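Engineer: Pasting the sequence and the predicted coordinates here, then a few questions.
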Amino acid sequence: MTEPRFHVVAATSDLAPGDQMHVELDGEDILLCNYRGKYYAVGYYCTHAFMPLEGGYLEDGCVGCPYHGAMFNLSDGSVAMPPANGGIRTYPVRVENDTVAVSATPSNDPD
């Protein structure tokens, strides 16, 4: 298995704890989140109504859909609260030298 290729997408100073940003890598829409000082990269869209998760709340290690309240675990993409129809992808993140890098190769396959 080959090592995933990482792309620098932000400086650590770009995302304070609680902040989020949309990232597009290799055709993948990704939501980058800083939850309590740790960076997570997850699928950008909720599986319930395919609405963006960006702007949703970060709470209890989850991102909540701002439209219908579905919640997903940031660490593994699993559904924490309905009405989601399935989990979301998660992506590897590396923080080095004040930069945040993400791989477009998902860590999981929620389908």
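Structural biologist: Perfect, thanks for sending it. Numbering: from 1, shown residues only.

Engineer: hey, let's count contacts and neighbours off CA atoms from now on
Structural biologist: Will do.

Engineer: And the helices in this protein, which stretches?
Structural biologist: Read by DSSP state H, the chain holds no helices at all.

Engineer: How much space separates the residue nearest the centre of the chain from Ser103?
Structural biologist: Taking CA atoms, centre = their mean, the centroid of the chain lies closest to Val42, which sits 2.2 Å from it. Note on Val42: its distance to Ser103, by CA to CA, to the nearest Å, is 11 Å.

Engineer: also this one, for the comparison:
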Amino acid sequence: MSDDGFVKVCPLGDIPEDGPLAVEIDDTPVVLVRSGDEVFALRDVCSHAEVALSEGEVYDGTIECWLHGSCFDLRTGKPTNPPASAPVPTYRVRLDGDDVHVSLRPGSDDDQTT
């Protein structure tokens, strides 16, 4: 782990284009989503039903919970439709060549490089 909390998680090629990848960082479930040149990281637990978001579909900048259909914005973690009303945590992502690094520590958006 680096001083700013970033941990190497996987190669970029492991994340499907416009699809989710479930990983675990320090016992925290995280879902990674690649959309074009950007990678997003969110807590891999729906805030409504507590099921894995990584089992859902990715579209229009959101990830959909497979159980009840709540969608969460990939950038903010905020729900875009019910039944979820609470956001899921998002995490900072940094690309270093072809390696994806994620930090579970809070930081400014200026720190995020995708």
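Structural biologist: Happy to help now that I have it. Since the structure is predicted, the reported quantities are computational estimates derived from the model, not experimental observations.

Engineer: TM between them?
Structural biologist: After superposition, the two chains reach a TM-score (TM-score structural alignment, normalised by the length of the first structure) of 0.86; 106 aligned residues with a CA RMSD of 1.7 Å.

Engineer: picking up where we left off before, contacting residues for the residue nearest to the centre of the first structure?
Structural biologist: Residues in contact with Val42 of the first structure (CA atoms under 8 Å, 6 or more residues apart in numbering) are 30-32, 74, 77, 88-91.

Engineer: Now which residue in the second structure aligns to it?
Structural biologist: Under the alignment by TM-score structural alignment, Val42 of the first structure pairs with Leu42 in the second structure.

Engineer: Have a look at the first structure and report its longest strand.
Structural biologist: In the first structure, ranked by residue count with DSSP state E as the criterion, the top strand is strand 28-35.

Engineer: helices and strands around it, which ones?
Structural biologist: Judged by 3 or more CA pairs under 8 Å, 6 or more residues apart in numbering; DSSP states H and E, strand 28-35 of the first structure is in contact with strand 20-25, strand 38-43.

Engineer: for the ones you listed, which one ends up most surrounded?
Structural biologist: strand 38-43 (a mean of 23; mean count of other CA atoms under 10 Å).

Engineer: so how much does that one differ from the second structure once superposed?
Structural biologist: Taken against the second structure, strand 38-43 of the first structure registers an average deviation of 0.6 Å after superposition, with mean CA distance after the TM-score superposition for the first structure.

Engineer: I'd like to check the angle between that strand and strand 28-35, please.
Structural biologist: Per axes from the mean of the first three to the mean of the last three CA atoms, to 10 degrees, the angle that strand 38-43 of the first structure makes with strand 28-35 is 150 degrees.

Engineer: ok, the nearest residue in space to Asn73 of the first structure that is not next to it in sequence - contacts?
Structural biologist: The shortest distance from Asn73 of the first structure to any non-neighbouring residue, by CA to CA, 6 or more residues apart in numbering, is to Cys62 (4.3 Å). In this structure, Cys62 of the first structure makes contact with 71-74, 80, judged by CA under 8 Å, 6+ apart.

Engineer: Now do the same for Glu96 of the first structure: its match in the second structure.
Structural biologist: Aligned counterpart of Glu96 of the first structure in the second structure: Asp96 (TM-score structural alignment).

Engineer: residues touching that match, list them.
Structural biologist: Asp96 of the second structure sits in contact with no residue, where contact means CA under 8 Å, 6+ apart.
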